[in-house]
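Visitor: I need the structure of the sequence given here:
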Amino acid sequence: MHKSCLKVISLYVPLMRHEEQGHHREGGNVYLENSWFSQMLRGNGEQDPKKLTYNKYDVAESRVNTYLKADMVFLPINITKCHWYLAVVCASKGEIQVLDSFGEKMTNWQDLRYTLIGMERLIKHVAKKIQLDTSKWVHGIEVSSWKPRHMITEQMQKDVCSCGLWMINYMEYWTGTNLSNHVTQV
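Guide: Below is the predicted model of the structure:
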C-alpha cells in the first residue's frame, strides 16, 4: 500500500504544479511541495540541528525563495508506512492548516513537527548566506512554532487505504479556507 501510494503522489504532484489553477487560489499563491522533498525536510528536523542532510546550496536557495514567495506551502506528510495527510503552511495567518481524511481523530503530529523544524532549518540556513524577502511571511520564518489547526473536522475516509488519494484531493482543491470542490468517498 505505502510504496504504490508514494509513487502515485510522486507522479501527481508535478502534474498539479503545471496546471495554472494550481498556483493561484482564493487564499493566495500556492506552492505544492513534492513528497520526496517533504520527507527530506522531516529528516532534517529529526537530525542534529547543526547539519542538514541536503546540502546542494543552489537548490536550497531556490526552494526557500519559492516558499517565501508563496502565501501557502502545501506539504504532503507521511506517518511512515501508515497514513498520509496534508499540512498547509499558511504564511498570512501564521498557522499550519492540517487536512486529514480522518478528521480530528488523528492528533499524532510528530512527523509534521519534524517537517516544520526541517523547513525552518533550511530557511535559516539559506538566510545566513543571502538576504531573504520575507515580506509575505509577516509572522516570521519560525514555522515550527506556528500552531497546527484541524481544517477537516469530520472523518471523510471510510476505509484504511485511501489516505494518499484524499491528500492529493486536498492539495488540488484546498483554497486556504475550504475545499473548492465537494470531495466524497462512495
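
Visitor: contacts and neighbour counts: CA atoms only from here.
Guide: OK.

Visitor: starting at the chain centroid, how far to the longest helix seen in the chain?
Guide: Across the chain, the longest stretch assigned as helix under DSSP state H is helix 110-127. Remark: helix 110-127 is offset 11 Å from the chain centroid, using Cα atoms, centre = their mean, to the nearest Å.

Visitor: before we go on, could you also do this sequence so I can check it against the first one:
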Amino acid sequence: MIKFSLPMQVFMPFQVKQQHWIVVVIMNKEEEFQILDSSWKLQDYEPEIKKLIHGIAYIAKTVPTAPQNVGSWNIIQKQNVPKQTDGSSCGLYIIKYMELWNGSRLLKEFTQADIDNFRKEMAAQLIFAEANEALGVKEAVEALMSREDADS
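Guide: Presented below is the predicted three-dimensional model:
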C-alpha cells in the first residue's frame, strides 16, 4: 500500500487563459485551495481552477490514504498579496509568492520595484550559473558590462 503524506502546503504554479500565471496553494490541514494572484480576479478563470481541482480529486481517489474530500475543499483568493503594476511580471510575482508565503501571509512584503530588481538578479543568476553551458553567453555579457563600466 502507498503511504500518503502531504506537507502542510503545496505550491502549484498554474497558467490561466494561456497568458497569466498564478499560484494555487493546496492547504492540507485547512482543507482549502488558496489562490495567489498578482492582478486578476478568481472569477476571470474559476472554471480552469475547478477543472484542476477535479483532476487533483480524481488522483487522490486512487490513493487510499489520501484525503478523499479534496473536490469539496473551498477555493479562496487571498487578497493580502502585492499586485503588479505592469502587464508582464506575473511569473516573477509567483516565484516571490512561493518563496515568502506561509499559508496566511507573506513573510516579507515586496513592491513592483523589488520585482523589477529581481528580474535583473534572476537574469544574472541564470546567465552566470555554473550549469549554463551556452557557448559565449557569459563572455558576451561580461563584455557588455565592461563596455558599460567604461562609458560611465
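
Visitor: Mind checking the TM-score on these two?
Guide: Remark: TM-score between the superposed chains equals 0.64 [TM-score structural alignment, normalised by the length of the second structure]; 111 aligned residues with a Cα RMSD of 2.1 Å.

Visitor: picking that back up, residues contacting the longest helix of the first structure, please?
Guide: Residues outside helix 110-127 of the first structure that contact it (Cα atoms under 8 Å, 6 or more residues apart in numbering) are 38-46, 49, 52, 57, 60-61, 64, 77-79, 87, 141-144.

Visitor: can you tell me which of those are in helices?
Guide: In helices, defined here by DSSP H, the members of those are 38-46, 57, 60-61, 64.

Visitor: Those residues into a markdown table, with extra columns for neighbour count and distance to His150 of the first structure?
Guide: Listed next are those as a markdown table, based on neighbours: other Cα atoms under 10 Å; distance: Cα to Cα, whole Å:
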| residue | neighbour count | distance to His150 of the first structure |
| --- | --- | --- |
| Ser38 | 21 | 19 |
| Gln39 | 20 | 21 |
| Met40 | 17 | 24 |
| Leu41 | 26 | 21 |
| Arg42 | 23 | 20 |
| Gly43 | 19 | 24 |
| Asn44 | 25 | 24 |
| Gly45 | 25 | 22 |
| Glu46 | 16 | 23 |
| Tyr57 | 13 | 34 |
| Ala60 | 16 | 29 |
| Glu61 | 19 | 30 |
| Val64 | 20 | 25 |
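
Visitor: of all these, which two lie farthest apart?
Guide: For those, the farthest-apart pair by Cα to Cα is Glu46 and Glu61; their separation is 21.0 Å.

Visitor: so what's the spatially most central residue of the second structure up against?
Guide: Among the residues of the second structure, the one closest to the centroid is Ile94, at 3.1 Å (Cα atoms, centre = their mean). Each residue near Ile94 of the second structure by Cα under 8 Å, 6+ apart is listed here: Pro13, Trp21, Ile22, Val23, Leu36, Asp37, Ser38.

Visitor: Tell me the residue in the first structure aligned with it.
Guide: Under the alignment defined by TM-score structural alignment, Ile94 of the second structure is paired with Met167 of the first structure.

Visitor: And the strands in the second structure?
Guide: Per DSSP state E, the second structure carries strands over the ranges 9-16, 20-27, 32-36, 74-77.

Visitor: mind putting those in TSV, distance to Gln43 of the second structure and mean neighbour count included?
Guide: Converted to TSV, the strands of the second structure look like this (distance: least, Cα to Cα, whole Å; neighbours: other Cα atoms under 10 Å):
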stretch	distance to Gln43 of the second structure	mean neighbour count
strand 9-16	12	16
strand 20-27	13	22
strand 32-36	11	22
strand 74-77	10	15
